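1. pasting the sequence and the predicted coordinates here, then a few questions.
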Amino acid sequence: MFWVLHLGGWLAYMGLGYLTALAYGKPGGYAMIHLATGVTGAAATLGLRYLLRACRGRPPVLQLAIMVLPILASSALMERAGRHIKLEFCPGCTPENTLMVFSYALSNIYVVLAWVGLYLGITYYRQSQDETRRALAARAMAHQAQLKMLRYQLNPHFLFNTLNAISTLVLDRDNATANRMVQSLSSFLRHSLDSDPMQRVTLRQEMDALDLYLDIEKVRFAERLRVEIVVDEECWRALMPSLLLQPLVENAIKYAVAKQVEGGLLRIEAHREGDRLSLRVVDDGPGCLALEGETLPAGTGVGLRNTRERLKVLYGDAGNLCVRNLAGGLEVRLHLPFETSTSARNDG
């Protein structure tokens, strides 16, 4: 698309200049002026393209400051390229003073500005289209993630174990604990069903929802499940997709705590790294022997794959998930842009 528009536009510019010259009775050789000017302009604006791409994402005022001199230089190069040929047809067109030189140098600035404006317009339009498609894909992916959560996160096995634990508590006449477990299960199910998959929540809200799930598991595993939570104070207000950590925590409990007689430790961390929010879910279990680097083994890690895909759709390259084996355990690390409700409104 770029090359078609770029080359087609400059060919049209040269052709229009040549036709205009003929209309004013200029000789056929006058076309060489427009050829030299057009070829120089095509090369100069090609350089501007890479400079604009390097400036992408910077504040508009900074972009303008960076582009002023290159735009002026491009106009001056175009005028310089055609001047020697033009003097053969118009000997009196030699600039007589510095002001005329400067005026001649700016004679093509409108062409360069038109090219820059068209390039930025098309670029921003395509970015807008990409963001729209990404938002639609994110909405579809989030709804799919919620459905998958109800299918594999709140699976019959989990419900069976929970209800069985409640039944045992009732038989043991530990009605208070059984009642608390029923209430926790009810609250968690209600939260899972009522939460809007497109609604971002603060980390504090996410941890409150996660506590509902952990309350159930703590009753099941008692002292076998140990939980540590380390969160930087400024991270509590950071925004994130709802129910993002729950499948990671469930995986850790399923593969690290449940399979060890002595249970295990689950550690959840949140730190700010510049403009990114870093989340870690770490366990002290046996790890994943089938894991090669950060590549998830085929047929396993459904929750991990779902979380990674959700981050990709929601944040593109700005969000990622990494999995690695530790000396004793498994670490899942998530990175996503650090945003708060205020910054999100400002960006909008």
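-> Yes, it's here. Here the structure is a predicted model, which is why all the values come from computation and not from measurement.

2. going forward, measure contacts and count neighbours with C-alpha atoms only.
-> Will do.

3. just the strands in the stretch 1-150 of the chain please.
-> Remark: no strands are assigned in the stretch 1-150 of the chain by DSSP state E, counting those that start in this stretch.

4. equivalent analysis for the stretch 201-348 of the chain, please.
-> Under DSSP E, counting those that start in this stretch, the stretch 201-348 of the chain gives strands at 225-231, 239-241, 264-273, 276-283, 320-326, 329-337.

5. which strands and helices lie in contact with the third one?
-> When contacts are defined as 3 or more Cα pairs under 8 Å, 6 or more residues apart in numbering; DSSP states H and E, strand 264-273 sits against strand 225-231, strand 276-283.

6. okay, now the one to match up with it:
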Amino acid sequence: MEALLRQVLRGTAVRLCAIVWLFGYVLVDITAAAQGRSAPGLMLLANLPLMALGIAQSIALGLLLDRLEGVRAPVRWGAVALAGLIAAMVQTVADHLVLAAVALTVLPDWQGWALGIDASRKFTILVLYLWTYYLALALTWASRSADSAKMNAARAAAFAAAAARAEAAALRLQLNPHFLFNTLNAIASLVVRDRQEQAEEMIGRLADFLRASLVSDPAGLVPLDQEVATARAYLTIEEARFGTRLRIDCAIDPAAGQVDVPNFILQPLVENAIKHGAAPVRGPVTISIAARVEDRVAVLSVANTASARPPRGGGRAGVDGERSGIGLANTRSRLAMHYGASAWMECGPTADGYRVELGVPIDPHRLDAAA
């Protein structure tokens, strides 16, 4: 990353130095033409070697500034200022030699002013070159600071995205140990009771569910139909555990089936429905999953017909609302990461159980396509 940063900065320095020196020698050409010393463009052509020298020395000053990056500021800038003065002196001497050579070989009309050694004129040229070098150096440093800020911002954005993905993965996987514990206990129970075929079938279902969990993007979006299918796979495993007293009911509006929702957003809700709705009771239990579209919002719900110990809290709550158990808290957090305040969550007891509803905003283009 550091090598890439330096490459970018040096490329920027080359462009800046070329612009500064080209602009400077264009002004020299315009001035010489206005004073009648040369035809327009001729002075610029003669100064091309000097322009190349100025660009090269300016880039060298920028590299020197990079090399002294860890040195104290007074020493660093003092050394660079001295190097700039030396570069300006070299440029001034080269200016006299190049123009004198041109006057002696190609343009004898220039000999009247190009061969003379006027101390005052040479000092003025030195000051102008010194100003040009310091200007190129200042622009290079400013560009370096801006590019470094952009690179730091890009790094921060990448780290933030990675952190968000890690947080989403942690929230999604937080409940899995509980599920695995119950599933493995159920498989062990089937093996003890010599129900080998059912145990093998449950192991296969568990492998399919874990495969879907591991290959999916924890921070991504998936169609609701896919999310419901994953939840059904989980509930199918639980059906082997609870037997005939567990009934699964799904009612998904076709218009909502293709709506994108956060991956595994239903998982903690169906786990809660099993934990609080099926495990504490002995009678039949129905776990219902439903989805519908209302005013460009996909309303998802998970409900159970009996809940001996419903999670605390109820009524409509924003995604920053009161914590109501780990499953609901994780769901609120994931909704907040994906949608901010645009999503909502409603949970509370019903006449014969408990229900959780989520409101997920729909992309208007996706809604029109589904229609």
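-> Thanks, I have it. Source: prediction; values computed, not measured.

7. about what we covered before: out of the helices and strands packed on strand 264-273 of structure 1, which gets nearest to Ser128 of structure 1?
-> Closest approach to Ser128 of structure 1 among those is made by strand 276-283 (23.0 Å; Cα to Cα).

8. so where is that closest one in structure 2?
-> Aligning strand 276-283 of structure 1 against structure 2 (TM-score structural alignment) gives residues 297-304.

9. coming back round to it: for Leu185 of structure 1, find the nearest of the helices and strands packed on strand 264-273 of structure 1.
-> Taking Cα to Cα, strand 225-231 is the member of those nearest to Leu185 of structure 1, at 17.5 Å.

10. where does that closest one end up in structure 2?
-> Strand 225-231 of structure 1 corresponds to residues 246-252 in structure 2, going by TM-score structural alignment.

11. do the same with stretch 197-215 of structure 1
-> Counting by TM-score structural alignment, stretch 197-215 of structure 1 corresponds to 218-236 in structure 2.

12. once aligned to structure 1, how far is the match of strand 276-283 of structure 1 on average?
-> Per the superposition on structure 1, stretch 297-304 of structure 2 and its aligned residues are separated by 0.7 Å on average (mean Cα distance after the TM-score superposition for structure 1).

13. could you pull out the buried residues of that stretch?
-> For stretch 297-304 of structure 2, burial by neighbour count (16 or more other Cα atoms under 10 Å) applies to Val297, Ala298, Val299, Leu300, Ser301, Val302, Ala303, Asn304.

14. stretch 263-272 of structure 1 too?
-> Buried, per 16+ other Cα under 10 Å, within stretch 263-272 of structure 1: Gly263, Gly264, Leu265, Leu266, Arg267, Ile268, Ala270, His271, Arg272.

15. repeat that for stretch 278-297 of structure 1.
-> For stretch 278-297 of structure 1, by 16+ other Cα under 10 Å, it's Ser278, Leu279, Arg280, Val281, Val282, Asp283, Asp284, Gly285, Pro286, Gly287, Cys288, Leu296.

16. and the helices in the stretch 51-200 of structure 2, which stretches?
-> 73-105, 111-114, 119-173, 176-192, 196-215 (DSSP state H, counting those that start in this stretch).

17. what span of structure 1 is the second one aligned with?
-> So the one you mean is helix 111-114 of structure 2. Mapped onto structure 1 using TM-score structural alignment, helix 111-114 of structure 2 spans no residues at all.

18. tell me what that helix is packed against?
-> Checking 3+ Cα pairs under 8 Å, 6+ apart, helix 111-114 of structure 2 ends up next to helix 73-105.

19. pretty sure Ala44 of structure 1 sits against Ser74.
-> Yes. If you go by Cα atoms under 8 Å, Ala44 of structure 1 and Ser74 touch, sitting 5.6 Å apart.

20. show me which of these two is the more surrounded one.
-> Shown here are Ala44 of structure 1 and Ser74; by other Cα atoms under 10 Å, Ser74 has more neighbours (25 against 19).

21. so the more buried one makes contact with Ala43?
-> No. The pair formed by Ser74 of structure 1 and Ala43 falls short of the contact definition of Cα under 8 Å, at 9.1 Å.

22. between the helices of the stretch 51-200 of structure 2, which one is closest to Gly348 of structure 2.
-> Comparing the helices of the stretch 51-200 of structure 2 by Cα to Cα, helix 119-173 comes nearest, at 21.9 Å.

23. could you give the angle of the closest one to helix 196-215?
-> When axes from the mean of the first three to the mean of the last three Cα atoms, to 10 degrees is applied, the directions of helix 119-173 of structure 2 and helix 196-215 differ by 160 degrees.

24. ok now helix 119-173 of structure 2, how far from the chain's centre?
-> For helix 119-173 of structure 2, the distance from its own C-alpha centre to the chain's C-alpha centre is 19 Å (Cα atoms, centre = their mean, to the nearest Å).

25. what's the closest of the strands of the stretch 201-348 of structure 1 to Ala137 of structure 1?
-> Proximity to Ala137 of structure 1, assessed across the strands of the stretch 201-348 of structure 1 by Cα to Cα, is greatest for strand 239-241 (14.5 Å).

26. run the chain-centre distance for the closest one.
-> Chain-centre distance of strand 239-241 of structure 1: 13 Å, with Cα atoms, centre = their mean.

27. now the match of strand 225-231 of structure 1: buried residues?
-> Buried residues in stretch 246-252 of structure 2 (16+ other Cα under 10 Å): Leu246, Arg247, Ile252.

28. distance to Leu326 of structure 1 added to the helices and strands packed on strand 264-273 of structure 1, as TSV?
-> Below are those laid out as TSV (distance: least, Cα to Cα, whole Å):
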stretch	distance to Leu326 of structure 1
strand 225-231	17
strand 276-283	9
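
29. for Gln205 of structure 1, which of these is the nearest?
-> With Cα to Cα, the closest approach to Gln205 of structure 1 among these belongs to strand 225-231: 13.1 Å.

30. give me the contacts around that closest one.
-> Here strand 225-231 of structure 1 makes contact (Cα atoms under 8 Å, 6 or more residues apart in numbering) with Glu217, Lys218, Val257, Gly263, Gly264, Leu265, Leu266, Arg267, Ile268, Glu269, Ala270, His271.

31. try 10 Å this time
-> Here strand 225-231 of structure 1 makes contact (Cα atoms under 10 Å, 6 or more residues apart in numbering) with 203-204, 207, 214, 217-219, 253, 256-258, 262-272, 279-283.
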